[in-house]
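Student: Test case, fold it:
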Amino acid sequence: MKNFKLKYVQPFKIIFVVLLMVSCDSDDAAIDSNTEIQSPSLSYNEVLNLSKDKAKYNAGEDVNFKVNAVHPNTIIRYKHLGETILEEPLTSTSWSWTPPMDDFKGYMVELVKNTNGDETVLGTVGIDVSSDWTKFPRYGFLSNFGNISDAERNSVLENLKNFHINGLQFYDWHYKHHMPLPIDTNGNAENSWVDLFNREVKLETVDGYINKGHELNMASMFYNLMFGAWHPEEGDGFSDEWLLYNDQLHNNINAHDLGDFGDILVTNPANQEWQNYIFSKTKNVYQNLNFDGWHLDQLGNRGNVYEYGGYQVNLPNAYQDFMMAVTEAFPNKKHVLNAVEQYGQNKILSTPVNFAYSEVWDRVQYADLVEVIMENNQMSNNQLNTVLAAYMNYESSEGSFNTPSVLLTDAVIFAFGGAHLELGEHMLSREYFPYNNLSMDAELKNRLMEYYDFMVAYENLLRDGGSFTLPNVSSSDLGVNNWPPVFGNASVVSKKVEGREVFQMLNFNGVSTLSWRDNAKTQTKPNASQDFEITIASTMPVSKVWFASPDYKGGASQELEFENNQGQITVKVPYLEYWSMLVFEN
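Tutor: Model (predicted):
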């Protein structure tokens, strides 16, 4: 939920202090690159529409695939991090595969047609084998719980499954913040209610989404503030002594103004009576709906606030207290708390939350998004992955999302190991999730699916630990620099991951802005480059180099020839549009 714009600064690793010191904050016209090998975009379209049946898989669980046709001389190639582990001919439009039993592994499945020795990629899909979805969270949302049929619900979830969304935030599904699920006089859940904006919510719809999601291995998290009371009435059992106040004499309640709809009253998260009260209401939720956990929200910096007795409350400390208590009360459920503009994040990530979630407002540059991810890595001792709530094309109110701004933002987030909350019944552009004025065109939907396939297939390089380094990189064909971005160049960052050096190339050659949100939808496509040479100094013996890009052949990996001149590795990169990856192995 949008905050009162606090600029939160947190120290982080020395390596990224160096990376960010040279950040380019200018939005002046882009500098033209002098590369001579710019080429049109090599658009890739799946020929066989390869799909699988679930969002993720447990170890030992079969993966069921479908295609729309069978082409002769086509093989199915199963890969893990560029290495083929199995090949078999494509003989049917549906088949099954049992991945290795290893937990928390990503795979790329490629359909490759051989024509006189030339290979053509006809389809690709990523596979995530993970027993716990929060290890590699790919978070989506739902925001409409009215009279929606089974067929409509299934269509929404099938689409999100194809994007590998493994966790769903049920936004504004509840009745009142302090009484999320209305209970009748017999102790049973009501069949329907209205949310705070008077939209109808049906128990059958919420329950149906949860159950269908579970069939697709998608977890369901119910949204609610950790400290909100909405129109408390006599009989609710609510006490004003649980509230936060703007003064020491408890005359002025701290509240979140919703205009004509009234105020959300803010409670003290550290008040044990409030905790016991809201936990009892949460228990009612779990007794009636099979939610997997609670997505908790806050409201950012509230200024100086006081409890009923007049003592000042340190909200980040109160968040910590509440999160420790809620995980103790519901040890078998998942929990995540939104850090609005990183407010209180250090305290939040010191508790047993299952992943880091940051709603980004004042950090407007691509480098700022990376800064948030790196802060979360450090605060969690590199134990938790990050989901960013970062709303694209925010000030636009009609038409389609701007494809270049969405793809480049996701390229940056994914390349640094994060995920982006953006997909639900529609694509997200505002903090009020039901807002649906912008649409995804066919190009964006198709290309974004390749990005999610890529994030899943190579999750063990992108999101599974490792340490970032500053690469020594040069090219006579293309302007290159270390991260952060510079107009006209490709920015390169490297990471060491279990005996590999992984290089992410993010292309800012030809873009019009370094601001990720792109309010006016003016971001331009980067200039694509093909078959360019790049030289990178390696700190290890290199025996193999391979390449993959979500912008090229569906993310299929290919091994590259290279020259090694005393640790200087020179390689010809097949393609760079938005984002490409090189991997050195010893």
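Student: Could you use CA atoms for every contact and neighbour count after this?
Tutor: Noted.
Student: count of residues packed around P434?
Tutor: 19 (other CA atoms under 10 Å).
Student: same question, G479
Tutor: By other CA under 10 Å, 21 other residues sit near G479.
Student: ok, now which ones touch the closest residue to it other than its chain neighbours?
Tutor: Leaving out its chain neighbours, the residue that sits closest to G479 by CA to CA, 6 or more residues apart in numbering is N489, at 4.6 Å. N489 sits next to S33, L478, G479, V480, N481, N507, F508, N509 when contact means CA atoms under 8 Å, 6 or more residues apart in numbering.
Student: which SS class is the closest residue to L90 other than its chain neighbours?
Tutor: Excluding the flanking residues, the one nearest L90 by CA to CA, 6+ apart is I75, at 5.2 Å. Recorded secondary structure, I75: strand (DSSP: H, G, I helix; E, B strand; the rest coil).
Student: I'd like the structure of this one too, to check against the first:
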Amino acid sequence: MFYNASPRRIRVWTVWCLAVLLLLASYGPGAAVRQAQAASTGTMITDVNTDKAMYSPGQQASIYVDLKNNTGSSITNGSVTVIFKHLNQEATPSATQNYSLNNGTSTSLTFTWTTPNTNFKGYLIEVYAKNASGTIIDNMNTAIDVSSTWTKFPRYGFLSSFGNMSAATTANWTWQLKNYHINALQYYDWMWKHHVPLAGTTANPAASWNDVANRTTYRQTIQNFISSAKGYNMANMNYNLLYGALSGYGEDGSGVSSSWGLFRNTNGTNQYNVGLPSGWAASNIWFFNPANVSWQNYLIGKMQDVFTAYNFDGWHVDQIGDPGTVYTSTGGTVNLKTGFASLLNKAKTDLGKTVVFNNVGTYGLTETAGSNVDALYVETWEGSGQTTYQDLKNVIDNGSSASNGSKQTVIAAYMNYAYQNNFTDQNPGYFNPHGVLRTNAAIFASGGSHIELGDDTKMLDHEYFPNHHLILSDTLKRQLRNYYDFLVAYENLLRDGQTNSSNAIQLSGVTSSTNGSANTVWTFAKSGGGYDVLHMINLLGQSSNAYRDTDANYPAPQIKTNVPVKYYLGSGTAQSVSFASPDYENGKSFDLSFTTGSNSGGSYIQFTVPRLEYWDMVYVKKGTGTGGGNLLTNAGFETGNLNGWTEWHPSGQAAKYGIDGSDVHSGSYKLYFYDGAAYQQSVHQLKTGLANGSYTVKAWVKATAFGGAPSVCRMETSSYGGTAVYDNMTVDGTWRQYTRTVNVTNGQLDVGFYVNSPGATSMQIDDVELIRN
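Tutor: Alright, predicted model coming up:
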């Protein structure tokens, strides 16, 4: 929203000036632009990003991996492996390139990937750097959204400064936003006048003009932003009010008539208006009836001029909230909410462009959600009833309900709102990361997205978008990269038709709530697409549940480890349980061992979440069979011993296995085989009393050859009386999940692992599963 901070009240502010950074003036938008965003986060990988914000199905993606050797020694013939995953499964074969780097030197690798042909899917891209012996020394991830339109999974950003910038600067700004997978940009206050947005003519647009705040805007800067954004598959949304005209509209030759206006009285003498700050281009904005056909034809015609002159992709339509009772010039009461929908529908039909409308404080949400807008957008305010984390979730739920699940909701929620008043653009403060990340967790987990990033990687702290009194620390920038990677990688679990579930989530030893109460872990579940999705948002130690963290004083989270969880299934059975968090291991998925049970509350599963910082997500793959969960005992070796398993080694050779907590796949322990000399080792678990039928065996295994490759390294599955089936391991030092479907005919199944090594070979085993199909 442009002009007021809450419905019924107009906020007057001081004009803030932006210092435009003319970066990279002598460079093109290639590698130099990419490296401007790179920040060292480990011993080898400084950044991983892609060449576009999203991709059409089947489109080739370039994945850039920037390396700097900070290990302290030179590396010859190291390798970088890129793994492509949808949820916890590899989508396509991995790719590997070699590198050699002296200590302190840098290089960049480019991987290409032809994206799958399935539309509207998210992928996690895991990147591992290894030394010459194949040991992983660093990991960083990114994500890829394969979608043909941005409104299916919107990740909205903004631009609000259009001074005399070079093409390299505009390319750098959009490149940085692309690295957060921002797939659409709102061009805030780019226009000349609200009722005459285009300066100049369609045949000859003006080279420059002053916007409503008397800031100079340059045509070439607008065109450069549009061009670079389109190159990164980012949509460009031109901003304007739905019903505003500046002072002097009746004398400037525009043709706007006061008879189309909105009035405070019934005799057409008190037109609804708001005042603007001193020094701006006009003293007031005057408002018009969006249902008035003459106003509709006029404004949409002016917007068509904009689209003729500039290659925008859509119209971001704004309002200022609930004005109370308003009238036509002839005294009729105006239903603004239906008027909004009427104008928006006509704009969609006449312009043929993407249309997004700001339902300030949810005003008109039900009516416009049923219109032809392409996505929902709500600017939240306490005066309109949006105060808590739960309130944000309610806004997203209500938008989904009002649109019958067909439209996504973008939330405009300005963080640290009072705190920013202590600073200026010239002497900015820093956002409090603890408030920012919790609010993003609440919005993302609820199925929405948050417009917050723009303008040279600035973040919104105010409804006047050019206000940048607060800035992001480098650490928070990196954390937000993880959150946006997570939003993309798991978009099919977060906001792809999931609905709220009443299934109970119980945490042992941790205070929890189902409504986001202060000083609790907020838990809720959703279901859809064959999964139940559980969310845990950590508000422990926080005395308020207000999402804005207005004074920027929320504390760091009280981190919890090894949290026992009981989840009531409601219906069906759990086939697998997986855990992921943007705060843990760069957002990777980990399969969790679980047990099953039932009581008066129904059937449940129990599992342990390894770590909770701000936000954890657990997703349960559901089935309708009777097999329940994991049938193996001590499947993740979390007892710290071989309980349930039997080991074998040749006569005359000592056992060559161990259980420790180093380099586990998940949890606290894993099993490993190793010896410097030649050896053979096996472990297995025989399950009896099984119902006959189809079963799936899964295991995470990491096989590494520090010397010669093993002659045998495999998973073995054998139904009683049947032939053993072998799955050979890839010996490359990477954790990989192996899956085998077997048919049990005599009630028994043996699951095991075996290695025959020439020496200096490691086989690590974790998170083994046996599930009835």
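Student: so of the contacts of N489 of structure 1, which ones are in helices?
Tutor: Within the contacts of N489 of structure 1, no residue falls in helices by DSSP state H.
Student: ok, which pair from those is furthest apart?
Tutor: The most widely separated members of the contacts of N489 of structure 1, counting by CA to CA, are S33 and N481 (12.6 Å).
Student: Give the equivalent position in structure 2 for E375 of structure 1.
Tutor: Matched by TM-score structural alignment, E375 of structure 1 corresponds to N398 in structure 2.
Student: average gap between the helix or strand that contains that match and structure 1?
Tutor: Taking DSSP states H and E as the criterion, N398 of structure 2 maps to helix 389-402. Helix 389-402 of structure 2 differs from its equivalent in structure 1 by a mean of 0.9 Å after superposition (mean CA distance after the TM-score superposition for structure 1).
Student: does N265 of structure 2 really touch G331, like I thought?
Tutor: Yes: applying CA atoms under 8 Å, one finds N265 of structure 2 in contact with G331, separated by 7.2 Å.
Student: which residue is nearest the centroid of structure 1?
Tutor: Structure 1 has A419 as the residue nearest its centroid, 2.2 Å off, counting by CA atoms, centre = their mean.
Student: per the alignment, it corresponds to what in structure 2?
Tutor: Under the alignment (TM-score structural alignment), A419 of structure 1 pairs with S449 in structure 2.
Student: Check P316 of structure 1 too.
Tutor: Per TM-score structural alignment, P316 of structure 1 is aligned with K337.
Student: hang on, its match is in a strand, isn't it?
Tutor: No: using three-state DSSP, the assignment for K337 of structure 2 is helix, not a strand.
Student: Give me the neighbour count for it.
Tutor: 18.
Student: any idea how far it lies from V356 of structure 2?
Tutor: 15 Å (CA to CA, to the nearest Å).
Student: in stretch 283-301 of structure 1, what counts as buried?
Tutor: By neighbour count on 16 or more other CA atoms under 10 Å, the buried set for stretch 283-301 of structure 1 is 284-286, 289-301.
Student: Name the residues that touch stretch 370-382 of structure 1?
Tutor: By CA under 8 Å, 6+ apart, the surrounding residues in contact with stretch 370-382 of structure 1 are 10-13, 16, 20, 342, 345-346, 349-350, 356, 358, 383-386, 412-413, 416-418, 465.
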